[in-house]
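**Q** this one's structure only:
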């Protein structure tokens, strides 16, 4: 059997994701689609809209054959580390290719850009440092340096677009690790990464869908953008937890943690740098809701995403001392269908990492952080049992992928 890998968050799984899964299988000629999915906290520094088990089942009902979890240390990292962790896991699972959605829609510009930056690494790094010293954010400095190198040239990927940025880092990570996986991309259609909802179409961004829910629209009102299985699973989660999850819901516990720790202790958490702990502490003293809080902290230098990653680490207790540049240590199995199970059985001798199906088997620091982050997420959303991380087995859906 041949597998293609995809990197996902499914926050939540919508019609655009269904299109991606089907196109990935068609473009790659693979028998199974393997998804490496972020757990309870996501790359933009946000808690997941619904828990990882709900999102795993959405994926399996939507055509994915095998779902594994991207460890917290990678799932909440900047794009390059996020990509490195995900690509390493897909490679370990012996995927023949990986396929990502992009605004570009063609793979050649990604390869061209990688070759250009590899050939001009010193000049690129110097341009980045020069731009950072002007006080702009690091992502803006990266883009300015890239634009300087590609000015007037054609055939390179547009790295101002969010999915292109992630796609570039996937290709870069595969190249750096000398992976044999073949990179593939499909065109992102209809809705952009942050686009608000457009009525009269069937595909919307996950951001637009989440925002509409938080603004009071019902699942039924948004059913045009979601597969039927996603609708049913979201209704179940909403009923069980009396709502969906965002920073507004977690803010009381986050605020308590910030005020309890104080500025000096806040400085020890991952990504908290340059004295911003004082601003975070002062904002928590004043702001009664999350949006008021974030508006007091974000700036030209500190983007919302960067601040949210800091807050995620404060919330979960992930400190600078815990930071690792290591490799994924295990494959945490979240769910599979019959084809996914058969693929795992066929490849088990070739997989170099332990395949973990029970949280109790996560012994190292990386795995313990996954457990801790999940427990804090469950506590914050008022889950009936904090043992859910230990008692939930991998989800199994009989039969093959959706067609």
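**A** Nice, thanks for sending it over. On a predicted model such as this, the values are computed, not experimentally measured, just so you know. Numbers count the residues shown, from 1 in each chain.

**Q** from here on, contacts and neighbour counts on C-alpha atoms
**A** Noted.

**Q** Residue 245 reaches residue 48, doesn't it?
**A** Yes: between residue 245 and residue 48 a contact is recorded at 6.4 Å, counting by Cα atoms under 8 Å.

**Q** which residues do those two both contact?
**A** Common contact partners of residue 245 and residue 48 (Cα atoms under 8 Å, 6 or more residues apart in numbering): none.

**Q** ok, now how distant is residue 192 from residue 163?
**A** 9 Å (Cα to Cα, to the nearest Å).

**Q** what residues are shared contacts of those two?
**A** Counting by Cα under 8 Å, 6+ apart, the residues touching both residue 192 and residue 163 are residue 103.

**Q** Now residue 191: which helix or strand?
**A** Residue 191 is part of no helix or strand, with elements assigned from DSSP states H and E.

**Q** where's it relative to residue 287, distance?
**A** Where residue 287 is concerned, residue 191 sits at a distance of 33 Å (Cα to Cα).

**Q** Tell me the helices and strands packed up against the longest helix seen in the chain.
**A** Of all the segments of type helix in the chain, defined by DSSP state H, the longest one is helix 247-266. Under the contact criterion of 3 or more Cα pairs under 8 Å, 6 or more residues apart in numbering; DSSP states H and E, helix 247-266 touches helix 276-286, helix 290-297, helix 304-316, helix 365-380.

**Q** could you redo the last one with a cut-off of 7 Å?
**A** Under the contact criterion of 3 or more Cα pairs under 7 Å, 6 or more residues apart in numbering; DSSP states H and E, helix 247-266 touches helix 276-286, helix 290-297.

**Q** Not counting it itself, show me its contacts.
**A** The contact list for helix 247-266 (Cα atoms under 7 Å, 6 or more residues apart in numbering) reads 46-47, 277-278, 281, 284, 289-290, 315, 380.

**Q** so how far is that helix from its chain's centroid?
**A** Mean-position distance between helix 247-266 and its chain equals 23 Å (Cα atoms, centre = their mean, to the nearest Å).

**Q** quick one: which of the contacts of helix 247-266 is nearest to residue 115?
**A** When the contacts of helix 247-266 are compared for distance to residue 115 (Cα to Cα), residue 46 wins out at 32.8 Å.

**Q** let's bring in a second one:
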């Protein structure tokens, strides 16, 4: 049986994702399609616009057989760690290939670049952002090519074959008129109450945005002992002083504009904000055991049968929340608590209760 994996955030699920699913099946000829998906928070350090359960259910309704959660500690990190976590999940899930979107769609070149022995950290020592460092090391790369490069690196030695498909639009494109619009454009349209039904099958009635957390972030940052901040994850190089300096600005976008620079991209700042609100300590990350479980968000009968086979092979399947290893379980529950912060009392309670329930089975 051919089993292919895809890595996604579905923030939100849209027509471009349907195209990706269909092309993946066409290119790989797979019998089973597995997706590892970010949970309530995504790689750019933002809350997903709607819950992971709604997004996972929609993915299965549109051709995915099994959706597995990418743990928070990988989902809200830079491209290299995001890719490593996602690939590790798919390795555990027994895939023999993965298929990702790419702006260049030149797998040969991406594989050659992935073979280069380079050090991103060294390239960043002069004050460059990760994206600028990638440009120096590899030439100009767009967001999905950077992820693709890291997927290929994470696959090295695994025997899992990579495939790529042509991305149909630019990652940050804001044109909402097309049938296939970017997730950025769709979130923009939803935020500004524009009609976007032609581009997504999801009906999002109560969207969540990072700015909804800004008051909470200000409160945490400005009431915390500043000498303790360096012990928190991503609080490096004195970035806490920069954040404190501008955290009294009343508007979220003014704050973001004030703290972003060549060194600190918007995504880096947002991830740092997120981990502070989560109160993620560096020691929490350092002491995490290796990723050795699969947390199921949604599946159909084919996916369910595969899970049974994996379980018989000794893979830890977390169909129940209590089956997640404790260190990861603690973090995942905290992420649901934080995710529900800006919601109504009723929705916040629903989010917390849903976290403890079984997967969506279709």
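**A** Structure received. Everything numeric here is computed off the predicted structure, so don't read it as measured data.

**Q** ok, back up a step: the longest helix of the first structure vs helix 276-286, what angle?
**A** Counting by axes from the mean of the first three to the mean of the last three Cα atoms, to 10 degrees, helix 247-266 of the first structure points 130 degrees away from the direction of helix 276-286.

**Q** What mean distance separates helix 247-266 of the first structure from the matching residues in the second structure?
**A** Overlaying the second structure shows helix 247-266 of the first structure at a mean distance of 1.8 Å from the equivalent residues (mean Cα distance after the TM-score superposition for the first structure).

**Q** what angle separates that helix from helix 304-316?
**A** Relative orientation of helix 247-266 of the first structure and helix 304-316, computed by the same axes, to 10 degrees: 70 degrees.

**Q** Next, the buried residues of helix 247-266 of the first structure.
**A** By 16 or more other Cα atoms under 10 Å, the buried positions in helix 247-266 of the first structure come out as 247, 249-251, 254-255, 257-259, 263, 266.

**Q** Also stretch 38-50 of the second structure?
**A** Across stretch 38-50 of the second structure, burial judged by 16+ other Cα under 10 Å covers 38-50.

**Q** whereabouts in the first structure does that stretch align?
**A** Aligned by TM-score structural alignment, stretch 38-50 of the second structure falls on residues 38-50 of the first structure.

**Q** next one: the matching stretch to chain centre, how far?
**A** Worked out by Cα atoms, centre = their mean, stretch 38-50 of the first structure lies 7 Å from the chain centre.

**Q** Can you tell me what sits against that stretch?
**A** So stretch 38-50 of the first structure is contacted by 8-9, 11-12, 51-52, 69-70, 72, 75-77, 237, 244-247, 305, 308-309, 312, 374, 377 (Cα under 7 Å, 6+ apart).

**Q** Endpoints of that stretch, how far apart?
**A** The first and final residues of stretch 38-50 of the first structure sit 12 Å from each other (Cα to Cα).

**Q** Kindly report the same for stretch 32-52 of the first structure.
**A** Start-to-end span of stretch 32-52 of the first structure (Cα to Cα) is 21 Å.

**Q** which one in the first structure is aligned with residue 357 of the second structure?
**A** Matched to the first structure by TM-score structural alignment, residue 357 of the second structure sits across from residue 392.

**Q** neighbours of that match, just the number please.
**A** By other Cα atoms under 10 Å, the residues close to residue 392 of the first structure number 13.

**Q** ditto for the one 4 residues further on
**A** Residue crowding around residue 396 of the first structure was assessed by other Cα under 10 Å; the count is 18.

**Q** in a strand, that's where it is, yeah?
**A** Yes: checked against DSSP: H, G, I helix; E, B strand; the rest coil, residue 396 of the first structure lies within a strand.

**Q** That one and residue 59 of the first structure: what is the separation?
**A** Residue 396 of the first structure is 12 Å from residue 59 of the first structure, where distance means Cα to Cα.

**Q** sorry, back to before: of the contacts of helix 247-266 of the first structure - the most surrounded one?
**A** Most neighbours among the contacts of helix 247-266 of the first structure, by other Cα under 10 Å: residue 284, with 25 neighbours.

**Q** what's the nearest residue to the equivalent of that residue over in the second structure if we skip its chain neighbours?
**A** Residue 284 of the first structure maps onto residue 247 of the second structure when the alignment is built from TM-score structural alignment. If the residues on either side of it in the chain are set aside, residue 247 of the second structure comes closest to residue 218, at 6.0 Å by Cα to Cα, 6 or more residues apart in numbering.

**Q** Repeat that for residue 137 of the first structure.
**A** For residue 137 of the first structure, the spatially nearest residue (Cα to Cα, 6+ apart) is residue 301, at 4.3 Å.

**Q** Next, count neighbours for residue 347 of the second structure.
**A** With other Cα under 10 Å as criterion, residue 347 of the second structure counts 14.

**Q** so how far is the host helix or strand of it off the chain centroid?
**A** In the assignment (DSSP H and E), residue 347 of the second structure maps to helix 345-355. With Cα atoms, centre = their mean as the basis, helix 345-355 of the second structure stands 21 Å off its chain's centre.

**Q** same deal with stretch 185-196 of the first structure?
**A** Computed by Cα atoms, centre = their mean, the chain-centroid distance of stretch 185-196 of the first structure equals 16 Å.

**Q** Turn the buried residues of stretch 38-50 of the second structure into JSON lines, columns for secondary structure and distance to residue 86 of the second structure.
**A** Output for the buried residues of stretch 38-50 of the second structure, formatted as JSON lines (DSSP: H, G, I helix; E, B strand; the rest coil; distance: Cα to Cα, whole Å):
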{"residue": "38", "secondary structure": "strand", "distance to residue 86 of the second structure": "9"}
{"residue": "39", "secondary structure": "coil", "distance to residue 86 of the second structure": "12"}
{"residue": "40", "secondary structure": "coil", "distance to residue 86 of the second structure": "15"}
{"residue": "41", "secondary structure": "strand", "distance to residue 86 of the second structure": "14"}
{"residue": "42", "secondary structure": "coil", "distance to residue 86 of the second structure": "12"}
{"residue": "43", "secondary structure": "coil", "distance to residue 86 of the second structure": "11"}
{"residue": "44", "secondary structure": "coil", "distance to residue 86 of the second structure": "15"}
{"residue": "45", "secondary structure": "coil", "distance to residue 86 of the second structure": "16"}
{"residue": "46", "secondary structure": "coil", "distance to residue 86 of the second structure": "18"}
{"residue": "47", "secondary structure": "strand", "distance to residue 86 of the second structure": "18"}
{"residue": "48", "secondary structure": "coil", "distance to residue 86 of the second structure": "17"}
{"residue": "49", "secondary structure": "coil", "distance to residue 86 of the second structure": "20"}
{"residue": "50", "secondary structure": "coil", "distance to residue 86 of the second structure": "20"}
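
**Q** Great, nothing more from me.
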